[in-house]
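Q: Any chance you can model this:
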Amino acid sequence: MPATYDAILSAPFGKIGVRTDGARIRAIVYLPGHVEGLAPADALTQRLAEQLAAYYDDPDAVFDVPLAAAGSAFQQRVWQAICAVPRGATTTYGTIADTIGAMPRAVGQACGQNPFPILVPCHRVVSARGIGGFSHHAEDGFYLDVKRWLLRHEGAMLI
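A: Okay, the predicted model is just below:
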């Protein structure tokens, strides 16, 4: 059964599927460019679409859409640490692990479970040996291309 979205928005790197509960964003999902778009279903998805468009124009744009509660207490600590990484910078899974008293692999798993990519900028977390994976995917392919685009857009990766 295909996933249902309240909007499928165009992005410079493909598409973004959005799920809401009507009042809050529940999930943001990276989708390849060939997926058919879907206009925002309500004012909330329209607001997110406008904020994403502003971000694509200016990586310092601010997001203020309401997010649904998600994740375990540990995942929330990881996501809070990710949100502290400024635009144009990166950190490593190990650095976050040291900060919150965890193991790097557990931090990587929490990053991969992030339901709000871009808004909770998990693309700013990299491996000590390179770019690392992204959204539970290996170090190549569509998802890593998205991560590279986001890092270049924010000035954290020049290649």
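
Q: Only C-alpha atoms from now on, for both contacts and neighbour counts.
A: OK.

Q: pretty sure Arg148 is in contact with Leu158, am I right?
A: No: taking contacts as Cα atoms under 8 Å, Arg148 lies outside contact range of Leu158: 9.2 Å.

Q: any idea which element Val107 lies in?
A: Assessed by DSSP states H and E, Val107 sits inside helix 104-112.

Q: Against which helices or strands is the following helix or strand past that helix packed?
A: Downstream of helix 104-112, the next assigned helix or strand under DSSP H and E is strand 125-126. When contacts are defined as 3 or more Cα pairs under 8 Å, 6 or more residues apart in numbering; DSSP states H and E, strand 125-126 sits against strand 91-92.

Q: Run through who's touching the strand it packs on.
A: Here strand 91-92 makes contact (Cα atoms under 8 Å, 6 or more residues apart in numbering) with Val85, Arg124, Val125, Val126, Ser127, Ala128.

Q: one more to put side by side:
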Amino acid sequence: MDRTHTVIDSPVGPLTLVATDGTLSAVYMEKQRHRPAEETFGVRDPSTYAFEQAAEQLGEYFAGDRKEFTVPLQPQGTDFQRTVWNALCDIPYGETLSYGELAERIGRPGAARAVGLANGRNPVSIIVPCHRVIGSTGQLTGYGGGIERKRHLLDFERGALVPQGGGAGATLW
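A: Below you'll find the model as predicted:
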């Protein structure tokens, strides 16, 4: 496995993008729960095409011009985790589901807790929208990037915050 990484700026703080064999495999926030050690990210190389695509699409998202991501992904996880992560991508922009509703969608109605654990291990923040999953009472519960970031992303998607940046507003460094 060839791994490379770069860091881009965003309205929710720096995002570390990781590619495995040239395909985006992770987007980590600063101080994110379950964030692997930096030495596992490989060499820093902002020229990887996956990073260019991801930075452009994240810039469009934060500018309010993108509601779905199309950058190819290669997240590393168990079959169950990947099933949950795929289902997350079906939650429409600006909408939320409970962990129980997500468990039902994947055909595992009694697995809300397991869905929550898989959700928490999502390595591709924002692009795979784990922030759109909430507690059964409608409360914001657990988020690897922190509840304030979750609230920010949900408020942004619901139109309560002004979009930031331009179409390609993410800055590579």
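
Q: what stretch of structure 2 does the helix holding Val107 of structure 1 fall on?
A: Alignment of helix 104-112 of structure 1 against structure 2: residues 112-120, by TM-score structural alignment.

Q: Next, the mean deviation of the matching stretch compared to structure 1.
A: Superposing on structure 1 and averaging over aligned pairs (mean Cα distance after the TM-score superposition for structure 1), stretch 112-120 of structure 2 comes out at 0.6 Å.

Q: Ignoring the adjacent residues along the chain, who's closest to the residue sitting nearest the centre point of structure 1?
A: Nearest to the geometric centre of structure 1 sits Pro117, at 1.4 Å (Cα atoms, centre = their mean). Leaving aside its chain neighbours, Pro117 of structure 1 sits nearest to Ile28 (6.3 Å; criterion: Cα to Cα, 6 or more residues apart in numbering).

Q: contacting residues for the one you found?
A: Ile16, Gly17, Val18, Arg19, Pro115, Phe116, Pro117.

Q: The third one should be in a strand, yeah?
A: Right, Val18 of structure 1. Yes: counting by DSSP: H, G, I helix; E, B strand; the rest coil, Val18 of structure 1 falls inside a strand.

Q: what sits against it?
A: By Cα under 8 Å, 6+ apart, the neighbours of Val18 of structure 1 are Tyr5, Asp6, Ala7, Ile8, Leu9, Ile25, Arg26, Ala27, Ile28, Val29, Thr45.
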